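**Q** Have a look at this prediction, sequence included:
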Amino acid sequence: MRTALVLGTGLIGTSAALALVQRGVTVHLADHDPEQARTAAALGAGTDTAPDGPVDLAVVAVPPAHVPAVLADAMRRETARGYIDVASVKGGPRRDLEALGLDLTRYLGTHPMSGREKSGPLAASADLFEGRPWVLTPTRDTDTEVLNLALELVSFCRAVPVVMDADAHDRAVALVSHMPQLVSSMVAARLEHAEEAAVRLCGQGIRDVTRIAASDPRMWIDILSANPGPVADLLSDVAADLDEAVRALRALQSSDEAKRREGSSTVESLLRRGNAGRVRVPGKHGSAPRSYEVVAVLIDDQPGQLARIFADAGAAGINIEDVRIEHATGQQAGLVQLMVEPQAVPVLSAALRDRGWALRQ
């Protein structure tokens, strides 16, 4: 791949363009908002001038509802040898393109499973896709050259290619992305008019659950409008679980001992089902999840604190598998939770104490 055209210079399009530029590809940028394309160009993602002729690959990075129209226009103008889109829904756009009577041998639907709560070119990064799955949905009609160009793009972005059927992909992202977005937003919505005294008690748990609720609503309306059926089916199942949980919790208020036992059993079953589902979430580097122990360290909110902790852990020969920070409400301090292999806990704890760190249980 020597040349590419990125149509849509938001977070995903600009990030892909930055990665391609780093690999020496000449990238042309276009957007319905010329100012956004100029911003992406100023960030080093390519040029906002039109190519002189057909490029090797056109990357359509617009919301799902606009993919068919943008792709159809690009293909009719023969802007590239191959065409892909990076929208988060795959089945619907392909059927819309088929209805337009286009030659789809040169088209491949793809979806990089990466993103951020922020959108737009200023949020873009060349390493956004590194180590992340990038779904490819070829059919028997997909031209081999187009598939190779898509694989080259995935390689340049240092992502991991995953081949799936388009409709299977849509059901999968409904489960792992679209439905969780709505549930997170619903939980966060409970905080909007909550008493200030209650909100001040927010800890890491509520921060984790509501993190993605900060996402752009306009972007999510586009996504959910393109995949409503699978998401509605999943929410219906969640609603059934919620109804069961409500009945069980009401039973726990009963004066009838048998009802309380039944309610407790139902709640426990729900929590254990959650345990079983959580275990299936891939762990570090996509491997099977592993059980780590936590070493919690109290730190001041000052420059260099994290660097010192990591350096001291490294000096003790301990690999930090993961890290989380829980901030203390209203204080310039917090807890750094270092996730390590169970056998590393005593060694790391002793080393950190020797270096003056205050550990917490």
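**A** Here it is on my side, so go on.
**Q** drop to CA atoms for contacts and neighbour counts, all remaining ones
**A** Fine.
**Q** Just the element for the residue nearest to residue 201 when sequence neighbours are not counted, please.
**A** The shortest distance from residue 201 to any non-neighbouring residue, by C-alpha to C-alpha, 6 or more residues apart in numbering, is to residue 329 (7.5 Å). Using DSSP states H and E, residue 329 sits within no helix or strand.
**Q** here's the one I want to compare it with:
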Amino acid sequence: MTPVERSAIGSALVVGTGLIGTSVALALREHGVRVFLADRDPAAVRLARELGAGEDWTGGGPVDVAVIAVPPQFVAQQLLDLQKGEAAAVYTDVASVKVQPLRQAAELGCDLSRYVAGHPLAGRERSGPAAARADLFLGRPWAYCPAPEAAGHAVAVIRELIGLCGGNAVQVDPAEHDRAVAVVSHAPHVTAAAVAARLADASDTALGLSGQGVRDVTRIAASDPALWTGILSGNAGPVADVLEALVADLSAVAGALRALAGDPAALDDVTGLLSRGVVGTGRIPGKHGGPARTYAVVQVVIGDRPGELARLIQAAGETGVNIEDIRLEHAPGLPLGVAELYVKPEASAALTEGLRERGWQVSTP
């Protein structure tokens, strides 16, 4: 495919000014694209506009590209309505399900030659335009799933859109996409919600003992349930397949744990699942999409005061060591916490020594 010129997208319409839609708008605005905004909630449009995401859509057009940022079950009807009004030359969406919108769009008689289904693999546990960021998609995979009828120009425009937003364009078959996100996104969300649901009735003692582990596992469970109900219903079969396999694993481990008193060998089933978990974790792509790496962790005690984290990062920079990742864990009831600095193993000693020389309390687990 011959790359299109940057001038191919001079104007865009974003329908749905939630987290993803507003983030797309902000990213396009940074490249000088004139962006129009529409949403059934006037307050959401107003906030997105105040954030600098664009201007109100009052009809007219057509714009170069329309981005449909609504729940999956509404994508096809929104596409039909926009095409009837000739709102744009090319259309895409950002829903996390692809088979359902494409099937429904075909059934409604939408023009699939000008529609390229899309899905940026980025998000946050927070929702709404206030959580939007122009750099939300930077370096993130962005799947696009053109139907056989899709015109080459339409595909080229959507690839340019992805590039303008900083995403990494990945062409994938719609059914394969839905099976993939069931494994890496949808089923994990349900699993996180199931773990978090156990906390609803947990004792104060249990909650007082909670650490970073439970926060990591349950973070995404704070997302909007109504939004996720629509996503899960649109990808029901593939998600159910993953959850059934997960339930089988958990049931086997539960049975093995109950059998331990009379059969110590049952522990092998537990070890087997934990070992498979290590293998699976190791297959998650690492930094810049490369192979996963094992990093050393340098733990630094940090005060819960303004400027402390910036001071720590500056001190780390003075050691000449690159920080690959950073996580914070607060100490319940105390005005301090621990910053976990992830570095290449060979750099751990230099960072530890350098920070200690600069007065930081450091340890390596």
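**A** Structure's in. What do you need? Keep in mind that what you see is a predicted model, and the values were worked out from it rather than measured.
**Q** one step back: just give me the match in the second structure for the residue nearest to residue 201 of the first structure.
**A** Matched across to the second structure, residue 329 of the first structure falls on residue 332, judged by TM-score structural alignment.
**Q** Residue 212 of the first structure too?
**A** Going residue by residue (TM-score structural alignment), residue 212 of the first structure aligns to residue 220.
**Q** now swap in residue 103 of the first structure and tell me
**A** Going residue by residue (TM-score structural alignment), residue 103 of the first structure aligns to residue 111.
**Q** Can you give me the neighbour number for its match?
**A** Close neighbours of residue 111 of the second structure, defined as other C-alpha atoms under 10 Å, add up to 17.
**Q** List the contacts of it.
**A** With contact taken as C-alpha atoms under 8 Å, 6 or more residues apart in numbering, residue 111 of the second structure is in contact with residue 83.
**Q** ok, so what distance separates it from residue 90 of the second structure?
**A** Remark: distance between residue 111 of the second structure and residue 90 of the second structure (C-alpha to C-alpha, to the nearest Å) = 10 Å.
**Q** close enough to count as contact, the residue nearest to residue 201 of the first structure and residue 198?
**A** No: under the criterion of C-alpha atoms under 8 Å, residue 329 of the first structure makes no contact with residue 198, lying 12.0 Å away.
**Q** which of the residues in the longest helix along the first structure are buried?
**A** Among the segments of the first structure that qualify as a helix by DSSP state H, the longest is helix 228-252. Of the residues in helix 228-252 of the first structure, 230-231, 234-235, 244-245, 248-249, 251-252 count as buried by neighbour count, 16 or more other C-alpha atoms under 10 Å.
**Q** Repeat that for stretch 335-355 of the second structure.
**A** In terms of neighbour count (16+ other C-alpha under 10 Å), stretch 335-355 of the second structure has its buried residues at 337-343, 347-348, 351-352, 354-355.
**Q** if we can go back for a sec, count the neighbours of the match of residue 329 of the first structure for me.
**A** 12.
**Q** for residue 260 of the first structure, same thing?
**A** Neighbours of residue 260 of the first structure using other C-alpha under 10 Å come to 18.
**Q** Name the helix or strand for residue 338 of the first structure, please.
**A** Assigned by DSSP H and E, residue 338 of the first structure falls in strand 333-340.
**Q** That strand vs the second structure, average offset?
**A** Compared with the second structure after the fit, strand 333-340 of the first structure shows a mean deviation of 1.0 Å (mean C-alpha distance after the TM-score superposition for the first structure).
**Q** Which stretches in the stretch 51-200 of the first structure count as strands?
**A** Using DSSP state E, counting those that start in this stretch, the strands of the stretch 51-200 of the first structure run over 55-60, 80-85, 107-112, 133-136, 160-163.
**Q** Quick check: the aligned residue for residue 134 of the first structure in the second structure?
**A** Aligned counterpart of residue 134 of the first structure in the second structure: residue 142 (TM-score structural alignment).
**Q** The closest residue to its match other than its chain neighbours: neighbouring residues, count only.
**A** Counting by C-alpha to C-alpha, 6+ apart, the nearest residue to residue 142 of the second structure once its immediate chain neighbours are dropped is residue 120, at 4.0 Å. Neighbour count for residue 120 of the second structure, taken as other C-alpha under 10 Å: 24.
**Q** My guess is residue 120 of the second structure contacts residue 167. True?
**A** Yes: counting by C-alpha under 8 Å, residue 167 is a contact partner of residue 120 of the second structure at 7.5 Å.
**Q** Can you pull the residues that touch both of the two?
**A** In contact with both residue 120 of the second structure and residue 167: 137, 140-142, using C-alpha under 8 Å, 6+ apart.
**Q** Dump those into CSV; add neighbour count as well.
**A** Below are these laid out as CSV (neighbours: other C-alpha atoms under 10 Å):
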residue, neighbour count
137, 24
140, 20
141, 19
142, 24
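**Q** mind listing the helices for the second structure?
**A** So, for the second structure - with DSSP H - the helices run 19-29, 42-50, 72-84, 99-108, 152-164, 174-181, 187-199, 204-208, 212-218, 225-234, 236-259, 267-282, 308-318, 348-357.
**Q** and the equivalent of residue 96 of the second structure over in the first structure, what is it in contact with?
**A** In the first structure, the residue matched to residue 96 of the second structure (TM-score structural alignment) is residue 88. Residue 88 of the first structure is in contact with 64, 111-112, 170, 173, 223, counting by C-alpha under 8 Å, 6+ apart.
**Q** how many neighbours does the closest residue to residue 30 of the second structure other than its chain neighbours have?
**A** Counting by C-alpha to C-alpha, 6+ apart, residue 30 of the second structure lies nearest to residue 134, which is 7.8 Å off, once chain neighbours are set aside. Each residue near residue 134 of the second structure was counted by other C-alpha under 10 Å, and the total is 19.
**Q** what's the answer for residue 180 of the second structure, then?
**A** Residue 180 of the second structure: 15 neighbours (other C-alpha under 10 Å).
**Q** Translate it into the numbering of the first structure.
**A** Superposed on the first structure with TM-score structural alignment, residue 180 of the second structure falls opposite residue 172.
**Q** How much space separates that match from residue 231 of the first structure?
**A** Using C-alpha to C-alpha, residue 172 of the first structure is found at 10 Å from residue 231 of the first structure.
**Q** so what's the spatially closest residue to residue 171 of the first structure that is not a sequence neighbour up against?
**A** Distances taken as C-alpha to C-alpha, 6+ apart place residue 230 nearest to residue 171 of the first structure, at 5.7 Å, with adjacent residues excluded. Going by C-alpha under 8 Å, 6+ apart, residue 230 of the first structure touches 170-171, 174.
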